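Peer 1: Here you go, sequence then predicted model.
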Amino acid sequence: MSEAIFPARGGAGSRMLALRRRTATVWLEGRHRLATATARPREIARPVTQVVTPSAWVLLALSLLAVAAWTRLGWTELLVAASFGLLLLAVGVVFIFGAHQLVTTLDLSRDRVVVGERANGRLHLLNDTSRRTLPVTIELPIGQGRAAFELPSLRGHHDHEELFAIPTARRAVFDVGPVTAVRADPLGLLRREQRLGGAEVLYVHPRTVRIEGSASGILRDLEGETVRKITDHDIAFHALRNYVPGDDRRYIHWKSSARSGQLMVRQFEETRRSHLLVLLSTRLDDYASDEEFETAISIAGSMGVQTLVDGQTLTAVTSSRRLRNGTTTTFLDQLSGIDYAPGGSGLADLTRRASRDNTGASIVLLVCGSLVDPAELRRARRFLPVDVRTIAVRAETAERSSVRTMGDLHIAGVTELADLAGTVRRLAS
């Protein structure tokens, strides 16, 4: 196997990078705790906060402040300004009353795309009454963003259709919808949303590559491969030994027992089906950039998809949860929703927990970022059985991909997803 030595990591630059990633981790954890603590109050206040915009809150605060200043100073101008602000809010209330009798149909041509592809869709709106509707703004939430359509006035029982395309620059799981009709005052101080239809889920899968020859290289035991581990129950014969109380009598070799004058039983070499255990680190501290994180997910996705396509067993675990992987589509759907795990365990702790909960793996793939030290990988290897082949793949921003060996641990650095197939071939050689 060819080898390449990783460049030395250290110095002020690396320490500053690690400090920035650690600071970002603390920020994410704090924001998560704050959102959890305020979930109930925000739910109670939602009927008001959904209608009153931040601009309206500012105007209300300034108007009340003007009233308070008028009571102290007696300036008529302050009273006029406060009255004008409150009048604007009162007039805005008139614009948000009413409801629409529109029937909507949302249709996505594909609900699963790969990063970089466009998801096309169609929005059909029907006036289900005999009265003409007023022009209204129709909004379609797409993840954290919104697309807006200006619906013209529709006569009774007439319809309107809008076609749209959703660009996908990053892996994600989007809620497309629900379709809403928006009533708002001309100044945008108050807005009321009326839900018209349901929502669709759009999965943006990570990029993956086909790994030619992986089944004959790293994962080569489609029908079961014997390992150097002796067992009393299997099909690959190894040797004979003396009978001891408790042995299964079905495995007594009677001819050898007759010749030797004492009972002899068969021993076997353990046979295993290919079982790939993928351990994916989702700790922010382990990645120097978001691009590394996306590359790591694509690496795990490519190896997992190839394993499932070859009809072998796959188990995938991240720093915070276990992924469902009954089919390639289910597996990629799960990868689409992965994000950094606040407070996620380190790679060594993840390996210790996963090795305890997932026995019988023949190959373990550790996927992480460039900030994971090789010493951490060696600690993770100690939690795995000695007869399990272990490969660590680090997503890196180095100039070229590399492969090295540390005892019984193979470490590969992958800079681009396109290099993964070549790296696998080098590991299998």
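Peer 2: That came through, no problem.

Peer 1: all contacts plus neighbour counts: C-alpha atoms, from now on.
Peer 2: Noted.

Peer 1: Let me know the next secondary structure element after the helix or strand encompassing residue 66.
Peer 2: Following DSSP states H and E, one finds residue 66 within helix 54-73. Next along the chain after helix 54-73, taking DSSP H and E as the criterion, comes helix 76-95.

Peer 1: quick one: buried residues of that following helix?
Peer 2: 78, 79, 82, 85, 86, 88, 89, 92, 93 (16 or more other C-alpha atoms under 10 Å).

Peer 1: Quick one: the residues you listed as a markdown table, columns for distance to residue 61 too.
Peer 2: Shown next, in a markdown table, are the buried residues of helix 76-95 (distance: C-alpha to C-alpha, whole Å):
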| residue | distance to residue 61 |
| --- | --- |
| 78 | 13 |
| 79 | 14 |
| 82 | 10 |
| 85 | 10 |
| 86 | 10 |
| 88 | 13 |
| 89 | 12 |
| 92 | 16 |
| 93 | 17 |
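
Peer 1: measure residue 418 to residue 214 for me?
Peer 2: Going from residue 418 to residue 214 by C-alpha to C-alpha, to the nearest Å gives 15 Å.

Peer 1: Distance from the chain centre to the helix holding residue 66, please.
Peer 2: Remark: helix 54-73 is offset 45 Å from the chain centroid, using C-alpha atoms, centre = their mean, to the nearest Å.

Peer 1: quick one, which of residue 418 and residue 214 is more surrounded?
Peer 2: Neighbour comparison, residue 418 and residue 214: the larger count goes to residue 214, with 19 against 14 (by other C-alpha atoms under 10 Å).

Peer 1: then this one, side by side with the first:
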Amino acid sequence: MLILGAAALVAGFVVGQRELVVLGVLATALPPLAALSLLGAAGRVVHSRGVTPSRVRAGHDARIMVRIGNSSHTWPVTAVSVSDTLPTPLGHEPRYSIGFLGPRAVRDLAYLVRPAVRGDYPLGPLWVAVTDPLGLVRVEQRPGSPEHLLVTPATVPLDAVGTSDGSQGDDSPRRSLSGAGEQDPVPREYRHGDELRRVHWRSTARRGELMVRRDEQHRREYGTVLLDARRAAHAGDGPGDSLETAVGAAASVALHLLDRGHEVRLHTDRGRMPAPAPAAVLDGLAVLEASGSTAPPAVSAAGSSLTVAVLGALTAEEAAALAASGGGHRVAVLCARAAWPSERARTGAGEMLASAGWRVVHLSTLSELPPLWRDAAPLGKVPR
């Protein structure tokens, strides 16, 4: 418009046409007037954002709600358009043309995202553009700061481990330290205040004095989960990355054990991760990044009732070192799509672990884990 106005002014003076001069003045004046009309307009546009839920599992939808408003009690804002800033894994950036916003007017926007891969994703900042009514001048700004969406690993439910009749059996998370069962408890002398229903009559008759059953002392069982998060041990990209499969498998096992009342000790090649509750496990694994470590996790798990190692590609030396570690019942989950040099290398590593007493399963996708988990526990239970 400025170039057109300048050309009209020059042409009007050259040929002596007053009308061209007037047109040139008008065309030249319009852009500054349009810019003046937008003075402070972008600053009057305010917004708020909500994410429901604020943490979601990979492969599930999250709803993003954005409220756009005009903070002025007097001045309207013309021709407003907005676009939200999203990282590439969440898809295309949504764009909306809101149009005219009167004083104190509000517009609500909403869209869905479905992240396929775990992580901590920033949402925003919002891109706001305000245009004058003639479309000559546009003012852009990015107000506010990003919100965050935490995407936890995808998991699968695992069958409860117990006896065939559905009882907990040997997988009970507590064991007695008294060394005696209910049929032959270790009694003690009767003390004032003890309940009579705890009297052990067989011991009373044998000892000639009143004896009661001793209180059982319990301690919690714990399981150890080892997660191989070395970048060099895994292959693939996106949801098909073998590291994502390994993280999902480790999370599924950890949640299963916590649900059964076990204490979980979760280790990666970087050390131990806190795992006091399911939410802590999922949140920690959501932001776990591949490491540059050259050695898989190796933890002495003496006293553990169950050791589960979720592994990427191993060398023969690494498999031999891991075979000697662990405690209790030991299960090795080998990711079939990891960076194995050959099929023979994966088979050889599995055979080496199996010869050391590990139950070995080969996992291609996370959905295969439930039946493999059932097979990894002999007779449908985790032995102590």
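Peer 2: Good, I have the coordinates. What you see is a predicted model; the values in this text were computed from it and never measured.

Peer 1: Show me what secondary structure element comes after the longest helix along structure 1.
Peer 2: Identified as the longest helix of structure 1 according to DSSP state H is helix 11-37. Past helix 11-37 of structure 1, further along toward the C-terminus, the next helix or strand under DSSP H and E is helix 39-49.

Peer 1: which bit of structure 2 covers that following helix?
Peer 2: Under TM-score structural alignment, there is no match for helix 39-49 of structure 1 anywhere in structure 2.

Peer 1: Show me what that helix is packed against.
Peer 2: For helix 39-49 of structure 1, there is no helix or strand it packs on, judged by 3 or more C-alpha pairs under 8 Å, 6 or more residues apart in numbering; DSSP states H and E.

Peer 1: now it: how far from the chain's centre is it?
Peer 2: 28 Å.

Peer 1: same deal with stretch 146-154 of structure 1?
Peer 2: On C-alpha atoms, centre = their mean, the centre of stretch 146-154 of structure 1 falls 33 Å from the chain's centre.

Peer 1: Helix, strand, or coil at the aligned residue in structure 2 for residue 364 of structure 1?
Peer 2: Correspondence of residue 364 of structure 1 to structure 2, assessed by TM-score structural alignment: residue 307. With DSSP: H, G, I helix; E, B strand; the rest coil as the basis, residue 307 of structure 2 sits in strand.

Peer 1: any idea how far residue 307 of structure 2 is from residue 325 of structure 2?
Peer 2: 9 Å.

Peer 1: now swap in residue 52 of structure 2 and tell me
Peer 2: 43 Å.

Peer 1: and if you look at residue 344 of structure 2?
Peer 2: 23 Å.

Peer 1: So which of those two has more stuff around it?
Peer 2: Between residue 344 of structure 2 and residue 325, counted using other C-alpha under 10 Å, residue 325 has the larger neighbour count: 15 against 10.

Peer 1: before we move on, the earlier item: in the buried residues of helix 76-95 of structure 1, find the pair that's most separated.
Peer 2: Greatest spatial distance among those (C-alpha to C-alpha): 78 and 93, at 23.3 Å.

Peer 1: Find the nearest non-adjacent residue to residue 106 of structure 2, please.
Peer 2: Closest residue to residue 106 of structure 2 apart from its sequence neighbours, by C-alpha to C-alpha, 6 or more residues apart in numbering: residue 69 at 4.2 Å.

Peer 1: Show me what that neighbour aligns to in structure 1.
Peer 2: Using TM-score structural alignment, residue 69 of structure 2 lines up with residue 126 in structure 1.
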